[in-house]
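1. After the sequence you'll find the predicted model.
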Amino acid sequence: MTDFLQLRSLKTLEVLSDEDRYVVKAEGVSSWTACPLCKAGRLYGHGSQEQSFQDTPSHGKPVEVFIQRRRYRCQGCGKTLFEPVADFDGKRQATARLVAHIRKETFTKTFAALAREVALDEKTIRHIFDDFVEEFEAKVRFRTPRILGIDELKIIGQYRAMITNIERKTVFDIRPSRAKADLLPYFRSLRDKDTIEWVAMDMYHVYKQVVRATLPQARIVVDRFHIQRMANDALEKLRKRIRKDLPARQRLRLKDERFLLLKRQHDLKGEDMARALEWFRQFPQLGEAHALKEGFLSIWDHKTRAEAEAACVHWLGNIPAELAPTFKDLTNAVYNWHEEIFAYFDQPITNAYTESVNRLAKDMNRMGRGYSFEVIRARMLYDAKARQDGVVVETVLVDDEGPVTTNYQFQRMTMQSVRKTQVERVIEYGPYIPTLARLLEEGYFE
């Protein structure tokens, strides 16, 4: 008859079943031959103690194993110890295979659901998951980016800082918050942080402070799409202000023209151009604001930093007094972040996969229903399928062990020639963002 448990270190004695669980009585099949602590002392029986351990569910029901576990005392060192049961986990009242099962399932089930399934406390599930992630973090090392991006995603109601490798378009890390208290110690302890040369970010002052304090060698570049968006926001602010005083029918029409007015002027053709010009005729200030928006966006059409800065000075001088309040946020940003904004022309980098990042935020939030942030982060960063497109195999030259020496003349014995060998190294840069976005959209993580 097949043993119910099918564990090498245990023998099933009895199986009891009710509607809620299986109760298995078992005994160990191994014993100590010598004290494993002092390696010399003779062991003798010192009673026994009933212990219970959870095992993997069977037929959809939790399994609890009871064992009358023998206890020994060493005549040499005087220590007491229980008989060995190799299939028990060393840290918890559970079998090793149940712990392995929980590790796997925490990537697909909530802690609460898994706790009900295996009849363990939810805290135990979390601790097993935390140990699992800790092992991953010790084993899986993503190479620190040369060009690093800091973006943010709103996941489970909070803004989180997403650290990316801009050159490789991969996720390097996802932090639980974008707060200074979290980011400062993180970047201070970052491995190989001296390799970071550039950091792209939006104009969140905390990011700037953290980079200045922890990565003094790195130059900051403001993501051009963030500063350009402020020009669109200024135009939007004016459009909404104008709408408020219009009759209902015209107010609805202008509401529907949002995307028309946000279009670049060179994309306005035919009917679109005619409609835009009609609005500008009725509301000249709207036309002026649209021209200012276009003038600001055209700064990034210039090839050199000097040309772009000159164009910006010209643009600032053309803002009429009546529109200065509308563009105040943008002009303040230009003054306060001038160096970082125009550093783009020294190193034209952005968090350019905006569409993928936006999709990540949407799909992560959908996945986040019932999951903790820690689970989402681990699933994004450490799932093998998500990481595979961020792997690069590099061929490097390394020195052979031990130089080759000549020994037929004393003078030549001091001359050494070192052989070089080509070695392939697997380098992980993190999960590739377009692949990650696709997997999320396809429901792979659900």
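-> Yep, it's here. Bear in mind the structure is a predicted one, so any value in this text is a computation, not a measurement.

2. From now on I want contacts and neighbour counts done on CA atoms only, so please keep to that.
-> Noted.

3. Going along the chain, name the strands of the stretch 301-446 of the chain.
-> Remark: strands assigned in the stretch 301-446 of the chain by DSSP state E, counting those that start in this stretch are 391-399, 404-405, 416-417, 420-428.

4. contacts for the helix or strand encompassing A100?
-> Taking DSSP states H and E as the criterion, A100 maps to helix 96-105. If you take Cα atoms under 8 Å, 6 or more residues apart in numbering as the criterion, helix 96-105 is touched by 54-56, 87-89, 114, 125, 128-129, 132.

5. at 10 Å instead, please
-> Taking contacts as Cα atoms under 10 Å, 6 or more residues apart in numbering, the residues outside helix 96-105 that touch it are 7, 53-57, 63, 86-90, 92-93, 95, 109, 111, 114-115, 118, 124-126, 128-133.

6. Next step: the residues you listed restricted to helices.
-> Counting by DSSP state H, the part of the contacts of helix 96-105 found in helices is 111, 114-115, 118, 124-126, 128-133.

7. and stretch 263-277, how far apart are its ends?
-> Terminal residues of stretch 263-277 are spaced 13 Å apart (Cα to Cα, to the nearest Å).

8. starting at the chain centroid, how far to it?
-> From the chain centre to the centre of stretch 263-277 is a distance of 41 Å (Cα atoms, centre = their mean, to the nearest Å).

9. got a list of contacts for that stretch?
-> Against stretch 263-277 from outside (Cα under 10 Å, 6+ apart): 232, 257, 260-261, 280-281, 283-284, 286-287, 290-291, 293-294, 297-298.

10. Filter the residues you listed down to the buried ones, ChimeraX style.
-> To isolate the buried ones among the contacts of stretch 263-277 in ChimeraX, judged by 16 or more other Cα atoms under 10 Å, type:
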select :232,260,261,280,286,287,290,293,294,297,298
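
11. Put this next to the first one:
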Amino acid sequence: MSISNDIRKLLDIQDQNIDFEENCVHDGTFKGKPCKFVNARLTYEPAYCPKCDAPKEGASIYKNGHQKSRITLPMAGTCATYLVLNKQRFMCRACQRSFTAKTPIVTPHAFITNTVKAQILMKAAEAQSITAIANDCQVSHTTVQRVINEEAKRFKQQNKKLPHHLSFDEFKYAKGRMAFEYINVETGELLDILEARTSRAIKDHFRTHYQLKDRRRVETVTIDMNAGYVSVIQALFPNAKIIIDRFHLVQLISRAMNKTRIQVMNRFKTSNNEDMKKYRRLKAYWKLLLKKASDVSMTTYKYYRLFGQRLESAIIDELLSYDDTLRVNYVLYQNLLRAMDQQDHQALEQLLTQPCLQATSTHLRTSMKTLRKHLPYIKHSFDYTYSNGRIEGMNNKIKVLNRVAYGYRNFTNYKNRILLYFKLKPVSPSVPKQKKTRFIAA
């Protein structure tokens, strides 16, 4: 009996009706691969017949042979491990039908233990491919996907209430195909994923799953500068305020400023040595022109290639002296950054509505036109602290899943994997900082 207890603990089997004998483990091969087989016997005294519910009285239910099953266990060492279980069969005199002893380590008519299924789900919460999980658990990739799909049913939306603050975004999952996702911007909970990001698909989804009274309770929706989302939000959420993510605002004008630098830089790509020197400097120190003026060092000297010992501010001044257009755009770019950093909507509005100077580049004028179009929603981004930071971080992890799996053909399988990845992923506990102990020499 002590051997059975030790093996049960080793294999994580809780059923006391499974008995193991000495020398029950032996090596073998299955499907051409080396493995370990563990022989065991399952028997007990049934209280009633599961076929006719007749209680056992005396010998009304008697033993009637055995049925052998090969059940997949978690790997022990480097080889696949199988439990060869000899199940007791019983015969009922009342209904003249037989039945087999059951064990909770597997579901009825299954040959993969619940422990292996739990192991599959634990690995599905990590950035691993389906094939890698199947190899680690010694099951087929079809079995892995089936376990994931069954578990994902628990996390699908079923008449849940919408949170007060939402966040919208999209991600690419196939060539030329974009999926839509929305989350609770306060908690970062992934609510649902749609196969398409079209206005029709989004409207049909929210109108089907949520009533108008639920959609009226939504207070804010945070988005990037996707013009299609604005009309969708106004149609679905009458009381919601649209918030433009602040990162995308800065990114828009930063890219415009960088394109302006490239445009000016290419003018100096000539056969003249002085022009090529300016070209190399503008190409090498592009980050300094995108840096906020408040972060530029004006006191510390450093050695810079192509310049020598200089201040950051001195390098920027010299780069701007190469072209008047570059200087005008740089000043406007810094003013826009300052207004956004200080959340000064009035100053930003004045910068965007003033007549554009002829020296301003076409790239910056186009960006300012886009900002003017979204000016009412930019004010909301200054009034609220919500952003698309959480959903953008989730998109990065989703792309990792897609890259590890080399793409998904079936969107439903991809969606289920994403749901499990975020729902089952354990949260790492925050370790409190230990107080440093000061030792004093005696």
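-> Everything's here; your move. Everything numeric here is computed off the predicted structure, so don't read it as measured data.

12. ok, A40 of the second structure to R217 of the second structure distance?
-> For A40 of the second structure relative to R217 of the second structure (Cα to Cα), the value is 59 Å.

13. if we can go back for a sec, which one of the contacts of stretch 263-277 of the first structure sits closest to I341 of the first structure?
-> Checking these against I341 of the first structure by Cα to Cα gives L297 as the nearest, at 12.7 Å.

14. Tell me who's in contact with that closest one.
-> By Cα under 10 Å, 6+ apart, the residues touching L297 of the first structure are 224-225, 227-229, 231-232, 264, 291, 312.

15. Looking at the residues you listed, which are in strands?
-> Of the contacts of L297 of the first structure, none are assigned to strands by DSSP state E.

16. Now the two most distant members of the ones in helices among the contacts of helix 96-105 of the first structure.
-> V118 and V133 (20.2 Å).

17. Compare the two and say which one has the larger neighbour count.
-> V118 (23 against 20; other Cα atoms under 10 Å).

18. residue in the first structure matching Y82 of the second structure?
-> Taking TM-score structural alignment for the superposition, Y82 of the second structure sits opposite E64 in the first structure.

19. distance of E428 of the first structure from M162 of the first structure?
-> 17 Å.

20. Apologies, that question was intended for E14 of the first structure.
-> From E14 of the first structure to M162 of the first structure the distance is 53 Å (Cα to Cα).

21. ditto for R219 of the first structure
-> For R219 of the first structure relative to M162 of the first structure (Cα to Cα), the value is 19 Å.

22. ditto for H127 of the first structure
-> In terms of Cα to Cα, H127 of the first structure sits 25 Å off from M162 of the first structure.

23. More neighbours: those two, which one.
-> M162 (20 against 11).

24. May I ask which helix or strand encompasses that one?
-> Element membership for M162 of the first structure (DSSP H and E) is strand 158-165.

25. thought L316 of the first structure was touching T331?
-> Yes: using Cα atoms under 10 Å, L316 of the first structure makes contact with T331 at a distance of 7.5 Å.

26. Surely Y303 of the second structure is within a helix?
-> No: Y303 of the second structure is assigned strand when assessed by DSSP: H, G, I helix; E, B strand; the rest coil, not a helix.

27. which position in the first structure aligns with it?
-> In the first structure, nothing lines up with Y303 of the second structure, judged by TM-score structural alignment.

28. Scan the first structure for its longest helix.
-> Max-length helix for the first structure by DSSP H is helix 224-243.

29. What mean distance separates it from the matching residues in the second structure?
-> Here helix 224-243 of the first structure, set against the second structure after superposition, deviates by a mean of 1.7 Å using mean Cα distance after the TM-score superposition for the first structure.

30. Just say helix, strand or coil for the aligned partner of Q282 of the first structure in the second structure.
-> Using TM-score structural alignment, the equivalent of Q282 of the first structure in the second structure is Y322. Under three-state DSSP, the three-state class of Y322 of the second structure is coil.

31. who's in contact with Y322 of the second structure?
-> So Y322 of the second structure contacts 264-265, 268, 275, 278-279, 282 (Cα under 10 Å, 6+ apart).

32. likewise N336 of the first structure?
-> For N336 of the first structure, the contact set (Cα under 10 Å, 6+ apart) comprises 203, 330.

33. any shared contact partners between L316 and T331 of the first structure?
-> Here L316 of the first structure and T331 share the contacting residues A324, scored by Cα under 10 Å, 6+ apart.

34. top strand in the second structure by residue count?
-> Of all segments of type strand in the second structure, defined using DSSP E, the longest is strand 61-76.

35. what's the mean gap between that one and the aligned bit of the first structure?
-> Following the fit onto the first structure, the mean deviation recorded for strand 61-76 of the second structure is 4.1 Å by mean Cα distance after the TM-score superposition for the first structure.

36. What is that strand packed up against?
-> Judged by 3 or more Cα pairs under 10 Å, 6 or more residues apart in numbering; DSSP states H and E, the packing partners of strand 61-76 of the second structure are helix 2-11, strand 33-42, strand 79-92, strand 98-100, helix 114-124, helix 130-137.

37. what about 8 Å?
-> Counting contacts by 3 or more Cα pairs under 8 Å, 6 or more residues apart in numbering; DSSP states H and E, strand 61-76 of the second structure packs against strand 79-92, helix 114-124, helix 130-137.

38. what's the most buried one of these?
-> Mean neighbour counts were compared across those using mean count of other Cα atoms under 10 Å; the top stretch is strand 79-92, at a mean of 21.

39. How far off centre is that one?
-> For strand 79-92 of the second structure, the separation from the chain centroid amounts to 40 Å (computed by Cα atoms, centre = their mean).

40. Following superposition onto the first structure, what is the mean distance for that strand?
-> With mean Cα distance after the TM-score superposition for the first structure, strand 79-92 of the second structure departs from the first structure by a mean of 3.9 Å once superposed.

41. which other residues reach that strand?
-> If you take Cα under 8 Å, 6+ apart as the criterion, strand 79-92 of the second structure is touched by 34-44, 49, 60-75, 97-102, 138.

42. let's go with 7 Å and repeat that
-> Where contact means Cα atoms under 7 Å, 6 or more residues apart in numbering, the residues beyond strand 79-92 of the second structure that reach it are 34-43, 49, 60-75, 97-101, 138.

43. Filter those residues down to the buried ones and express that as a ChimeraX selection.
-> In ChimeraX syntax, the buried subset of the contacts of strand 79-92 of the second structure is picked out as below (16+ other Cα under 10 Å):
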select :35,36,37,38,39,40,41,42,43,49,61,62,63,66,70,71,72,73,74,75,98,100,101,138
